[in-house]
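Enquirer: Sequence and predicted structure, then a few things I'm wondering about:
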Amino acid sequence: MPKVAYHATCTGAGASGQPRPRRRISEDSANRRPYDRWKRLLDLLAAILVLVLGAPLMALIALVVLVAHGRPVLFRHKRPGLHGELFEMVKFRTMRHPDPDRGLVTDAQRLTRAGRWLRASSLDELPEFWNVLRGEMSVVGPRPHLVQYLDLYSPEQARRHDVRPGITGLAQVRGRNALEWQAKFAYDVEYVDRRSFLLDLKILLATVWVVASRQGISAPGAATWHEFTGNPPQSSVSEADPANRR
């Protein structure tokens, strides 16, 4: 898969008005732990189990998507993974293709009833176990966001890429899309620092509850989520951000 030169930047300009210097994230910065090897093995076992046992369900979902949205059945999109390496994430489609002539422009207009159900149940995420099998994702880790966000992260937020992105993660069980972006990133970095088998197990169990209760499916006032446009000034960062709690 293609790679990008992954840099983390401080948003905005320095005191001199010049852009702040960029910092290369070394592959050694992940502070690898003994659990990381076991985590990869557990990911492989989980991916094989879900892809084999879940094949009939995924075939049924594919049929529903085909009827509701047409072809293609899968949504494919480039996302940054471990150390910023780009990979093609796959999900079931939940939206119709953009079509201004039919009034299908915004996410709210393109999202179908079947798509809302798939998102609410998180069944649209099932094909991502293929990404897990390929080693591009993990079952648990920070969610992979858009490539254009890379240059908007602060150096601290960029540490979320020190581990493989996940299908579910700490931010997903602490509020999901209802969280502000700064809170999401703070939980992602917290996961990087605290990752362990016990934490992964707690996140997986909490994910079942979050999905069953349909919490935080979309951001307030949005059909899906609000685009990340950069960090606010340090003084205005929300007190809800767990990084600011003492």
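Expert: Nice, thanks for sending it over.
Enquirer: Could you use CA atoms for every contact and neighbour count after this?
Expert: Noted.
Enquirer: List the contacts of the residue positioned nearest the centre of the chain.
Expert: Geometric centre of the chain, nearest residue: R143, 2.0 Å, by CA atoms, centre = their mean. Contacts for R143 (CA atoms under 8 Å, 6 or more residues apart in numbering) come out as 165-169.
Enquirer: L123 too?
Expert: Neighbours of L123 in contact, by CA under 8 Å, 6+ apart: F92.
Enquirer: Show me what the longest helix anywhere in the chain is packed against.
Expert: In the chain, with assignment by DSSP state H, the single longest helix is helix 34-53. Packing contacts for helix 34-53, counted by 3 or more CA pairs under 8 Å, 6 or more residues apart in numbering; DSSP states H and E, involve helix 128-133, strand 138-140.
Enquirer: adding another structure so you can compare the two:
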Amino acid sequence: MEVVLEGNPVYTDYVPETKKAKIMYLMTKRGMDFILALIGMVILIPFFVLIAIIIKIEDPKGSVFFYQTRIGKHERPFRMYKFRSMVSNAEELLEELLDQNEVGGAMFKMKEDPRITKVGKLIRKTSIDELPQLWNVIRGDMSLVGPRPALPREVEQYTSLDKLRLKVTPGCTGLWQVSGRNNLSFQEMLALDLEYIERRSLWLDVKLLFKTVKIIVFPNSAY
């Protein structure tokens, strides 16, 4: 089914057509998320410890982990975790930098963000800073694959079209992350999120996970 919202065609079939297929897809996706995230957390514990030590060496005063309130499925807020890649007072400094935003739409990105630490540049470039979100996946706040979880201040600016990306569980990775990331505008990111929602399947999820691993090894335009 296709509807037109604010001049744009939008697909409203967010999951496979039949009720049985929908239930099977969601149950299998959740099971895959939980198992893979749990295995990943266990395997990566030594690596997590190493990253934590490096972060503390550069900035002993700050916390190893950084958390932020994000908006999940059906606009439900949750606490999302990352390795800290910025100075400890980064949130306070954000207001001074908003006028230097380099991405259009309801999103803030700045290539030479002065708040990012030295180790932060490396872990952001390789997306290592996102690994603690495996805990969010285990909790059910996030999926391994899905739209990027939005900030509350971003959602406040959303149009009815933009809010369609909040119909599903947000993910650690997705079409946006493997398709150019920070080189894309907000509208291009939105289009990719809606494309994923329309096409999503276990096979697509697996392909995007493999592409994400490739990007961690061979970093793309993340900053």
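Expert: Cool, the structure landed. Just so you know, these numbers come straight off a predicted model, no measurement behind them.
Enquirer: What residue in the second structure is paired with the residue nearest to the centre of the first structure?
Expert: Structural correspondence for R143 of the first structure with respect to the second structure (TM-score structural alignment): R148.
Enquirer: if we can go back for a sec, now the residue nearest to the centre of the first structure, what's its secondary structure?
Expert: coil (DSSP: H, G, I helix; E, B strand; the rest coil).
Enquirer: same deal with E188 of the second structure?
Expert: Going by three-state DSSP: E188 of the second structure is helix.
Enquirer: That one: neighbour count?
Expert: Neighbour count of E188 of the second structure, defined by other CA atoms under 10 Å: 15.
Enquirer: can you pull out the strands in the second structure?
Expert: Using DSSP state E, the strands of the second structure run over 2-5, 8-11, 65-71, 77-83, 143-145, 171-173.
Enquirer: So which bit of the first structure is the fourth one matched to?
Expert: When strand 77-83 of the second structure is aligned against the first structure using TM-score structural alignment, it corresponds to residues 86-92.
Enquirer: what's the average distance of that stretch to the second structure?
Expert: Its matched residues in the second structure lie on average 0.4 Å from stretch 86-92 of the first structure after superposition (mean CA distance after the TM-score superposition for the first structure).
Enquirer: Would you mind listing the buried residues in stretch 137-147 of the first structure?
Expert: 137-144 (16 or more other CA atoms under 10 Å).
Enquirer: so how far is the first residue of that stretch from its last?
Expert: Length of stretch 137-147 of the first structure, first residue to last, CA to CA, to the nearest Å: 15 Å.
Enquirer: roughly how far out does that stretch sit from the chain middle?
Expert: 4 Å (CA atoms, centre = their mean, to the nearest Å).
Enquirer: quick revisit: how about TSV for the helices and strands packed on helix 34-53 of the first structure, with distance to V73 of the first structure added?
Expert: Supplementary listing: those in TSV, determined by distance: least, CA to CA, whole Å:
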stretch	distance to V73 of the first structure
helix 128-133	14
strand 138-140	22
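Enquirer: For V67 of the first structure, find the nearest of those.
Expert: helix 128-133 (21.4 Å; CA to CA).
Enquirer: For P46 of the second structure, grab the count of nearby residues.
Expert: Neighbours around P46 of the second structure, by other CA under 10 Å: 11.
Enquirer: actually L205 of the first structure, sorry about that
Expert: There are 12 residues near L205 of the first structure, going by other CA under 10 Å.
Enquirer: what lines up against it once you look at the second structure?
Expert: Match for L205 of the first structure (TM-score structural alignment): F210.
Enquirer: ditto for L179 of the first structure
Expert: So L179 of the first structure corresponds to L184, using TM-score structural alignment.
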